[in-house]
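**Q** after the sequence you'll find the predicted model.
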Amino acid sequence: MSKTNAGHFFEDYRLGQVFDHATPRTLTDGDRALYTGLYPTRFALYCADSFARACGLPRSPVEDLAVFHAVFGKTVPDISLNAVANLGYAEGRFLSPVYPGETLSARSEVIGLKQNSSGKTGIVWVRTSGHADDGRTVLEYCRWVMVRKRDPLAPAPETRVPTLAEAVPAPGLVVPERLSFGAYSDVLAGAPHRWGDYDVGELIDHVDGVTVEDAEHMIATRLWQNTARVHFDTGARDDGRRLVYGGHVISLARALSFNGLANAQIVAAINAGAHANPCFAGETVHAWSEVLDKAETRRADVGALRLRLVATRGPAAPGDLRGEDGRYRDHVLLDLDLWALVPT
């Protein structure tokens, strides 16, 4: 009997199927340092204990997207080991800060299935939650992924396409219990622009770019224990190229957004997201944002900005997203809709 596991293929999934994912992950200060080394992140709340304490937190937490990557990585062996591509996200909420020394685990439920017309692949929708070792849920999100079939002639699972919310409603955003921006320092944060300084419809060019290297994106993907073959194995794709993990592009774009959104300290929700085109080593990632909405929170000193964060292959004019046919332009790598918490 074989003791190895080739992973799940599309015909292996069933609606309602639940996975308690293997290998809990303790996040450490080493993970935080490596995250900073891989991405040009400079958001003060995640860089300095003194800044975090001035904002009411006990110390600097682990960056929100690092928590997302750690939880996401747990799901890969069960959900996307045989993926062609990760397609999108919805209904993502960050529910509690995570601090170094805490251990995260993940659980996913299959909420949707649809075989593609070719009969060779299908789309799997899952709802994933990340849990700390004290039992609290720190993150939840939905994603959908295109997965290969083991046997193209195998019967397709029951079809169901889930209905997902267009956006997390502002009242559903979680402001960390102890967070306070009453003594917030614009000088230490790096920019004077607060919640009231942004207008709906405003476009922000984040100016800078970062060239992706094979070694870096593979180190990042290993850091999150993402085992999808397309990121490491040149034989996993017909073109022999290693696909950059979409989360790597997300973190690059988020880090680049500091230039223009330095006070958007906390990612509170991921409303939607699409990896519009593949990214490969040697390409330079740029980013721009659009302010989609603004909302008050239950805290007078904390506002929320709904942002469209777009990553592009090379510099692109803010707003240049789709062609006349409605499809993403070839240079668009990522279209991410998120809520961020900002001092008022």
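**A** The structure has been received and is ready for your questions. Residues are numbered from 1 along each chain as shown.
**Q** when you work out contacts or count neighbours from here on, use the C-alpha atoms and nothing else.
**A** Noted.
**Q** any chance you could map the helices in the stretch 101-250 of the chain?
**A** With DSSP state H, counting those that start in this stretch, the ranges of helices along the stretch 101-250 of the chain come out as 186-189, 214-223, 246-256.
**Q** report the distance from the longest one to the chain centre.
**A** The reference is to helix 246-256. 8 Å (C-alpha atoms, centre = their mean, to the nearest Å).
**Q** got the contact list for it?
**A** Contacts with helix 246-256, where a contact means C-alpha atoms under 8 Å, 6 or more residues apart in numbering, come from 39-42, 65, 69, 86, 206, 208-210, 217, 220-221, 275, 279, 285-287, 309-311, 333-334.
**Q** A further structure is provided below for comparison with the first:
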Amino acid sequence: MSKSRSGNFFEDFKPGQVLRHGVPRTLGEGDRSLYIGLTGSRSALNTAATTAVALGLRSAPMEDLLVFNVVFGKTVPELSLNAVANLGYADARFLQPVYAGDTLTVTSEVLATKENSNGKNGVVYVRSTATNQAGEAVLTYVRWVMVHKRQTDGVAAQATPMPPLPTHVDPSRLVVPEFTQTRYVTGVTGFDDLWEDYAVGERIDHVGSMTVNDSDHSIAARLYQNTAKAHFDAHLMAQSPAGQRLVYGGHVISLCRSLAYDGLENCLGMLALNGGSHVAPVFAGDTLSCVTQVVDTYALAGEVGALRLRTIGAKNIGTAGAIALPEPGVPKPRFPSEVVLDLDYTVAIPKKQP
């Protein structure tokens, strides 16, 4: 039985512990194509190498959320194989583009742990960092996950304080690729909305909706090598409070980001994921729609600016117009039961006037 891989339970995590996740992953054009097939992404920068080269990059980079989900998947065997649920993200920064042929390696540091009052599980806070084959960091983020305890009748673990996390990634910490001739993208997308055209508080109702297919969310989790039992083991999950397998939250984020293309066509990629939470579970057969609000605008140096956005995703609610936005400044609003995702992120977008 010594070779049985049962994963880590809550008791196994200690602050300061560093976990080196196995099996580096080389990303290729097949990963890009499959990601488009699973999400319907239409990102101009990531879809055509000719567009990326015209904007100053050496080729089309991989989708930012494809990279995020692959990195996340690398961490699952050690961090969340025995998870109850992934709860949220913060302080994520995309540090440089990832291209086809790049190989990613991931490590995580445990920041804090806190046992829940029910004595059955606890929350583990970690920072994960991905590096490429040259040892250069390409992505770093914090996430917190609720993990089952191995023994529910043991002595309660002492809580360790969580270091304070920023409410958002400050513009001074954003890393922007060296874009040039960025207004070229409007001729590719057919839309002229640039940084100056977006106002703080503006609401964008995205017209599309997408039903989550059972096969698609299973393939997505396998694409990311996410082995969490909650996404694969129907027998186990039939006995859980959910009663069925959960759709991996990263797939929900990717679907909502793809739906949010409409109205944000000229975005040049995600620079930061300021924070996010999976408000409610998503199951196969649910239909997603989303709305985005402009939280802030940043006049960065050079040809591009940045938009801080908040996308709210909901299920089985019809069009995005039916989704109510939370009040500004409320960090943990009470959402109706249909809301499944609250995502705060920052994107790059060309300026009209550099």
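**A** The structure has been received and is ready for your questions. Keep in mind the model is a prediction, meaning the values are calculated, not measured.
**Q** and the helices of the stretch 101-250 of the first structure: which comes nearest Tyr141 of the first structure?
**A** Comparison of the helices of the stretch 101-250 of the first structure against Tyr141 of the first structure by C-alpha to C-alpha identifies helix 246-256 as nearest, at 13.9 Å.
**Q** what range in the second structure matches the closest one?
**A** In the comparison with the second structure, helix 246-256 of the first structure aligns to the range 249-259 (TM-score structural alignment).
**Q** same question, stretch 126-138 of the first structure
**A** Matched against the second structure by TM-score structural alignment, stretch 126-138 of the first structure falls on residues 126-138.
**Q** what's in contact with the matching stretch?
**A** Here stretch 126-138 of the second structure makes contact (C-alpha under 8 Å, 6+ apart) with 71, 75, 94-98, 102-112, 139-144.
**Q** now do stretch 302-311 of the second structure
**A** Among residues not part of stretch 302-311 of the second structure, those counted as contacts by C-alpha under 8 Å, 6+ apart are 179-182, 195, 256, 260, 290-300, 341-351, 353-354.
**Q** mean neighbour count and distance to Ile123 of the first structure added to the helices of the stretch 101-250 of the first structure, as a markdown table?
**A** Listed next are the helices of the stretch 101-250 of the first structure as a markdown table, based on neighbours: other C-alpha atoms under 10 Å; distance: least, C-alpha to C-alpha, whole Å:
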| stretch | mean neighbour count | distance to Ile123 of the first structure |
| --- | --- | --- |
| helix 186-189 | 14 | 42 |
| helix 214-223 | 17 | 22 |
| helix 246-256 | 24 | 17 |
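**Q** quick one, which of those helices is nearest to Ala154 of the first structure?
**A** Going by C-alpha to C-alpha, the one of the helices of the stretch 101-250 of the first structure nearest Ala154 of the first structure is helix 246-256, 29.5 Å.
**Q** how big's the offset between that closest one and the second structure?
**A** When the second structure is overlaid, helix 246-256 of the first structure sits 0.5 Å from its aligned residues on average, using mean C-alpha distance after the TM-score superposition for the first structure.
**Q** returning to that earlier point: would you format the helices of the stretch 101-250 of the first structure as CSV with distance to Asp49 of the first structure included?
**A** As requested, the helices of the stretch 101-250 of the first structure are exported to CSV (distance: least, C-alpha to C-alpha, whole Å):
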stretch, distance to Asp49 of the first structure
helix 186-189, 12
helix 214-223, 23
helix 246-256, 19
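**Q** tell me which of these lies nearest to Ala262 of the first structure.
**A** Using C-alpha to C-alpha as the measure, helix 186-189 is the one of the helices of the stretch 101-250 of the first structure that comes nearest Ala262 of the first structure, at 6.7 Å.
**Q** other residues contacting the closest one?
**A** Under the criterion C-alpha under 8 Å, 6+ apart, residues 43-44, 51, 192, 262-263 lie in contact with helix 186-189 of the first structure.
**Q** 6 Å instead, please
**A** 44, 192 (C-alpha atoms under 6 Å, 6 or more residues apart in numbering).
**Q** about what we covered before: just the buried ones from the contacts of stretch 126-138 of the second structure, in PyMOL syntax?
**A** Here is the PyMOL command that picks out the buried ones among these, judged by 16 or more other C-alpha atoms under 10 Å:
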select buried, resi 71+75+94+95+96+97+98+102+103+104+105+106+107+108+109+110+111+112+139+140+141+142+143+144
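**Q** narrow the contacts of stretch 126-138 of the second structure to those in strands?
**A** 94, 103-112, 139-144 (DSSP state E).
**Q** equivalent range in the second structure for the longest helix along the first structure?
**A** Across the first structure, the helix with the greatest residue count (assigned by DSSP state H) is helix 64-79. The alignment of helix 64-79 of the first structure onto the second structure (TM-score structural alignment) spans residues 64-79.
**Q** now check the second structure for the residue matching His331 of the first structure.
**A** Residue mapping for His331 of the first structure onto the second structure gives Glu338, with TM-score structural alignment as the criterion.
**Q** can you count the residues close to Gly101 of the first structure?
**A** Other residues near Gly101 of the first structure number 12, with proximity taken as other C-alpha atoms under 10 Å.
**Q** quick one, what contacts it?
**A** Applying C-alpha under 6 Å, 6+ apart, one finds that Gly101 of the first structure lies in contact with 27-28.
**Q** make it 7 Å
**A** Contact analysis of Gly101 of the first structure by C-alpha atoms under 7 Å, 6 or more residues apart in numbering lists 26-28.
**Q** can you tell me how far it sits from Ala255 of the first structure?
**A** Shown here: Gly101 of the first structure relative to Ala255 of the first structure, a distance of 24 Å by C-alpha to C-alpha, to the nearest Å.
**Q** cool, and Ala165 of the first structure?
**A** From Ala165 of the first structure to Ala255 of the first structure the distance is 27 Å (C-alpha to C-alpha).
**Q** residue in the first structure matching Ala324 of the second structure?
**A** Residue-level alignment of Ala324 of the second structure against the first structure, with TM-score structural alignment as criterion, gives Asp320.
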